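# Quick one, what's the 3D model for this:
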Amino acid sequence: MNTPNGFTGSDDAHPGKLLTVDVQPHPRGIPLVRLLGDVDLATAPLFQRAVEQQVAQRQRFVVDMDGVDFLSSAGLAVLVDVRQQMAEKDLKWAVVAARATVTRPLEITGLLTMLPIFDTVPAALDAVADPVAG
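Next comes the predicted model:
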């Protein structure tokens, strides 16, 4: 279901576990896709839709996963898919992941070294920003 600021959904087996995906414009012109909650089989499609919108607009963007409490293989699959789509379009993107709830699954699967991972939003924005615009 859409909310005014993004997407929200829940896992029917755990109705209290929600994922909020909020796409925020950033003053540097780079959309910031913030995730809050669990990224699992039930909620990964919300994440997928938000990033697909950015890819469809040929946008550079940053995914902030510091609010993610749980990251399942479904969420990892979204990240792998985004990586492939962005590479095909030759677009920059970055992921903010400093919490173990996100970095541990990325490390175990080998994605930590394959994805553009940064510890902070400013570092991720710097990596994605157009060098001319700063």
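# okay, CA-based contacts and neighbour counts for the rest of this
Noted.
# Tell me who's in contact with the spatially most central residue of the chain.
Nearest to the geometric centre of the chain sits V63, at 3.3 Å (CA atoms, centre = their mean). Applying CA atoms under 8 Å, 6 or more residues apart in numbering to V63 gives the contacts L32, V33, R34, L35, W93, A94, V95, V96.
# Alongside the first, I'd like the structure of this one:
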Amino acid sequence: MTAVEKPTHALPVVPPLCSTRRTPEGTPVVSVEGEIDAASATELTTAVAAAVDGAAAGFCVLDLSAVTFLNAAGLAALVSVAGHGERHGLPVRVVVDSNRRVIRPIEVTGLDRSLALFHTVEEALRAHG
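Below you'll find the model as predicted:
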């Protein structure tokens, strides 16, 4: 009987795409890091929906400033979470900073006219309406 050899290299640990925190006022802030594509769009949608569903009132902030890639599946996820927020009376404010990898696909598709876009989390938190 021979022993099964174990691989000498470890599999890479993939950090979660999204993390959620709440401000002292209770506003959920979902921060996203990495690529938003077909493989990760569901994680984004689930995280934002959970944040919206768990919020008492106001709005939800979605911080995309650390996103490195956004494709059609990611754009569809943004439309989905914005709609979910609106249906629940908690608009989703999207932070894009000056991240061209995020801003460009949003502008090309015209979503900049329907999404509430902000440069910073602080600006999104302070905005009225």
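# Mind checking the TM-score on these two?
Remark: TM-score between the superposed chains equals 0.79 [TM-score structural alignment, normalised by the length of structure 2]; 115 aligned residues with a CA RMSD of 2.1 Å.
# And the contacts of V63 of structure 1, which two are furthest apart?
L35 and W93 (15.3 Å; CA to CA).
# Can you measure across stretch 53-61 of structure 2, start residue to end residue?
13 Å (CA to CA, to the nearest Å).
# which residues are contacting that stretch?
Residues outside stretch 53-61 of structure 2 that contact it (CA under 8 Å, 6+ apart) are 26-30, 48, 51-52, 85, 88-95, 121, 124-125.
# Any of those residues buried? List them.
By neighbour count, with 16 or more other CA atoms under 10 Å, these hold 27-30, 48, 51-52, 85, 90-95, 121, 124-125 as buried.
# which of the residues in the lengthiest helix in structure 1 are buried?
Secondary structure assigned by DSSP state H gives helix 73-89 as the longest helix of structure 1. For helix 73-89 of structure 1, the neighbour count (16+ other CA under 10 Å) marks A74, G75, L76, V78, L79, V82, R83, M86 as buried.
# Could you do stretch 115-134 of structure 1 as well?
Under the neighbour-count criterion of 16+ other CA under 10 Å, stretch 115-134 of structure 1 has L115, P116, I117, F118, V121, A124, L125, A127, V128, A129 buried.
# Now, the residues you listed that are in helices?
Using DSSP H to define helices, the subset of the buried residues of stretch 115-134 of structure 1 located there is V121, A124, L125, A127, V128.
# so which helix or strand takes in the counterpart of A50 of structure 2 in structure 1?
If you follow A50 of structure 2 across to structure 1 using TM-score structural alignment, you land on Q53. Following DSSP states H and E, one finds Q53 of structure 1 within helix 44-56.
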